[in-house]
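>>> fold the following for me, if possible:
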Amino acid sequence: MATAAVTDDIEEGARKAPALIRYLAEGEYVTRRYVSQGAEMNTGEYADYECVVRDGMPIRDHFTLDVHGFALGRHRSAVADFHDKPTVDALYLDEVEELVTRLCGAARTAAQGWMIRTSADLTERAKQKVQGYQHSGGIQPPAGEAHVDYNEVTGRRAAARVYADRFPDGPGYKRYICFSLWRTFSPGPQDWPLAVCDGRTVRDEETASNTLFVVDEFPVGDALTAPVEGEDQMIAATIFRHRDRHRWWYFSNMAADDVLLFKFQDSDHSVTWRCPHTAFHDTSLPDAKTRSSIEVRCIAFFE
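Model prediction:
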């Protein structure tokens, strides 16, 4: 869908922040994402492109999930400290399931993993050796490139697996949506806020799959891209090459009661069904502060 087709007067009047958005460079690469404690890295070649990110906060109620692929809501959490892992595990996931079910109109929602992300220096944390690192419930840096966390195979399999595990006596589902629910819990303005891309402005032709490898230590040299049997069936994200038609948004000065819900994958492709996203360095507002945020992956089911 061309950018002109999504032009809207209320959107054209939005304040614009300059940004560098990192995309997969043109060319053919082995694209993988390696994650370990406090650090993440991609193979392939990436490049930063000058873009504008529009500020959607003054028109926050304009955005809808099925039109844009994202929406901003409000929610007061009972969790006072998101660094308190037992409390997050005990309270927050239930909150997310109830909230997402209400926001999207699903029959039920299953929350999966959560992650804290911060723009603070994680160098020392990344140096700590771990055994059996699990990519959930930890602290990672902000996302570094335009991506969607699932490709279609990953999303479809995740939905089937999660529904069977969580709702074995359910009647089955006719539609699923893989989501992220994202909120900051640091004061605004944040130095590295999250930007989301209007899903109507992306197409399959600029995409590639980025296979996920969760590791205790990063491989080096040729081992980073050496062939792995069955890689095309492994968990993978979708990454994007730059196109001028991509239309980026963010919500400045988000508070702890603001929640950003955006799609990884919607099985209904008659509506906007995915939302690329990434962090960007916001230089447009003074006195920006270190960002701390929490995100929860979840899948909503329509029965």
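>>> please count neighbours and contacts with C-alpha atoms only from this point.
Fine.
>>> assess the claim that residue 254 and residue 188 are in contact.
Yes: contact criterion C-alpha atoms under 8 Å: residue 254 and residue 188 qualify, at 6.2 Å.
>>> for stretch 168-180, buried residues please.
Applying a neighbour-count criterion of 16 or more other C-alpha atoms under 10 Å, one finds 176-180 buried in stretch 168-180.
>>> again, but for stretch 35-46
Those would be 35-40, 42-44, for stretch 35-46 by 16+ other C-alpha under 10 Å.
>>> redo these as a markdown table? Include distance to residue 68.
Converted to a markdown table, the buried residues of stretch 35-46 look like this (distance: C-alpha to C-alpha, whole Å):
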| residue | distance to residue 68 |
| --- | --- |
| 35 | 29 |
| 36 | 32 |
| 37 | 33 |
| 38 | 31 |
| 39 | 30 |
| 40 | 28 |
| 42 | 27 |
| 43 | 30 |
| 44 | 29 |
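>>> tell me the one among those residues nearest to residue 168.
Taking C-alpha to C-alpha as the measure, residue 35 is the one of these closest to residue 168, at 31.6 Å.
>>> how is the closest one assigned, secondary-structure-wise?
Following DSSP: H, G, I helix; E, B strand; the rest coil, the label given to residue 35 is strand.
>>> following up with a second sequence; could you model it the same way so I can compare the two?
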Amino acid sequence: METHIQYIIRDPILRVEKAFTTDFPIDHVNGVEGIRMQNIHWEKRQVIVEEIVDPRSWKLDVHGFCFLRAETRLDPEKAYKQKDEVKDAFWHEIEAILHHHFPQYSRIEAFDFTLRKRDPEYPVKNRGYNPEYENPSGGAHADFSQQGGPLVLQHCFQGQDKFWEGKDFDMINVWRPLRGPTDDWPLAMCDYTSISTNDDLVLNDAIKRDLVVECSLMHHSDTHRWHYLKDHDVDTLLVFRNSDSLGKRARGFHAAVCNPNTTGPPRESVEVRLVAFY
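Take a look at the predicted model:
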């Protein structure tokens, strides 16, 4: 599939300023000269995203992502209307599935439940923050960096620092369509073995309404190899590692991509973020 991915431009300003982004308007901030919502600039780069033929051939510790076949029960309508009521049950399902497939983890705790529903006009019009659901994310990134993981844990598990300080853990995402199968704006994964961690990655402060999270963004490289699963169905879970406490393991850099051949309705998806302790 020939499409495009948003990358961070190799801007000289990033040599003297740390990259940062915000996800809320700053129009109300008056009297502050030069205030910016971000100091990074995105560029569209044409890429080939290869269709995954055998999902079983992808390994979390090699490529940064893998696929699991598992049935999960989540009513799409209740997910939107009764989010707080259904997320705990879905969290428990995902935790149990991960424990079964990754017995090396001694403890797994979910902390985030995100719904995405593509606006029919996205990305021409991006309506910004929506508390009920989000649009796909088209920039190449990993949700957390090595330092960003503990920041999120401090926010989500307040007063429980002693449970993770000094421990080895992974920050994991589990993603699947909310309704499927779907091939609209699929989530593309970059094979970690094709990434230069020294040259291709940028640490970014993602400034949100209630916390600051450090994530990792990507510069373009012709060496990157992108892949997607065609007609992704609800019983196929995409599992990827955003970061780990040691900064040594494969990570799943990802981006939603426009499929020029899609015939289905706008994509809806659900993702769970978890911390998995060794």
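>>> hmm, back to that, next step: the buried residues of stretch 168-180 of the first structure restricted to strands.
176-180 (DSSP state E).
>>> now for these, which pair is the farthest apart?
176 and 180 (13.3 Å).
>>> what ranges does the first structure have for its helices?
If you assign secondary structure with DSSP state H, the helices in the first structure sit at 9-12, 65-68, 85-87, 93-104, 123-127, 152-166.
>>> can you show me the strands along the stretch 101-250 of the second structure?
107-117, 141-142, 169-177, 187-190, 201-207, 212-218, 226-228, 236-244 (DSSP state E, counting those that start in this stretch).
>>> distance to residue 68 of the second structure added to those strands, as TSV?
Shown next, in TSV, are these (distance: least, C-alpha to C-alpha, whole Å):
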stretch	distance to residue 68 of the second structure
strand 107-117	17
strand 141-142	20
strand 169-177	10
strand 187-190	15
strand 201-207	28
strand 212-218	25
strand 226-228	14
strand 236-244	5
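>>> what's the closest of the ones you listed to residue 127 of the second structure?
Closest approach to residue 127 of the second structure among those (C-alpha to C-alpha): strand 107-117, 11.9 Å.
>>> which residue is nearest the centroid of the second structure?
The centre of the second structure sits closest to residue 143, judged by C-alpha atoms, centre = their mean, with a distance of 4.9 Å.
>>> identify the residue of the first structure aligned to that one.
Matched across to the first structure, residue 143 of the second structure falls on residue 149, judged by TM-score structural alignment.
>>> which ones are touching that match?
Residues in contact with residue 149 of the first structure (C-alpha atoms under 8 Å, 6 or more residues apart in numbering) are 236-238, 264.
>>> out of those residues, the closest to residue 53 of the first structure would be?
Relative to residue 53 of the first structure, the closest of the contacts of residue 149 of the first structure is residue 264; by C-alpha to C-alpha it sits at 19.8 Å.
>>> do I have it right that that closest one meets residue 277?
No: using C-alpha under 8 Å, residue 264 of the first structure is not in contact with residue 277; the gap is 9.5 Å.
>>> anything in contact with each of those two?
Counting by C-alpha under 8 Å, 6+ apart, the common neighbours of residue 264 of the first structure and residue 277 are residue 148.
>>> against residue 76 of the second structure, how distant is the residue in the second structure that residue 88 of the first structure lines up against?
Residue pairing (TM-score structural alignment): residue 88 of the first structure is matched to residue 86 of the second structure. Residue 86 of the second structure is 10 Å from residue 76 of the second structure, where distance means C-alpha to C-alpha, to the nearest Å.
>>> same check, this time on residue 57 of the second structure
30 Å.
>>> between the two, which one's more packed in?
residue 76 (17 against 10; other C-alpha atoms under 10 Å).
>>> how about that one: what's its closest non-neighbour residue?
Excluding the flanking residues, the one nearest residue 76 of the second structure by C-alpha to C-alpha, 6 or more residues apart in numbering is residue 178, at 6.2 Å.
>>> so who does that neighbour touch?
Neighbouring residues of residue 178 of the second structure by C-alpha under 8 Å, 6+ apart: 74, 76, 234, 268-270.
>>> before we move on, back to that, make CSV from the buried residues of stretch 168-180 of the first structure and add distance to residue 298 of the first structure to it.
As requested, these are exported to CSV (distance: C-alpha to C-alpha, whole Å):
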residue, distance to residue 298 of the first structure
176, 10
177, 8
178, 6
179, 5
180, 6
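>>> which among those residues gets closest to residue 214 of the first structure?
residue 180 (19.5 Å).
>>> what lines up against that closest one once you look at the second structure?
Match for residue 180 of the first structure (TM-score structural alignment): residue 173.
>>> count the neighbours of the residue lying closest to its match once chain neighbours are set aside for me.
The shortest distance from residue 173 of the second structure to any non-neighbouring residue, by C-alpha to C-alpha, 6+ apart, is to residue 273 (4.5 Å). Residue 273 of the second structure has 23 neighbouring residues, counting by other C-alpha under 10 Å.
>>> can you tell me how far residue 273 of the second structure is from residue 54 of the second structure?
For residue 273 of the second structure, the distance to residue 54 of the second structure - C-alpha to C-alpha - is 25 Å.
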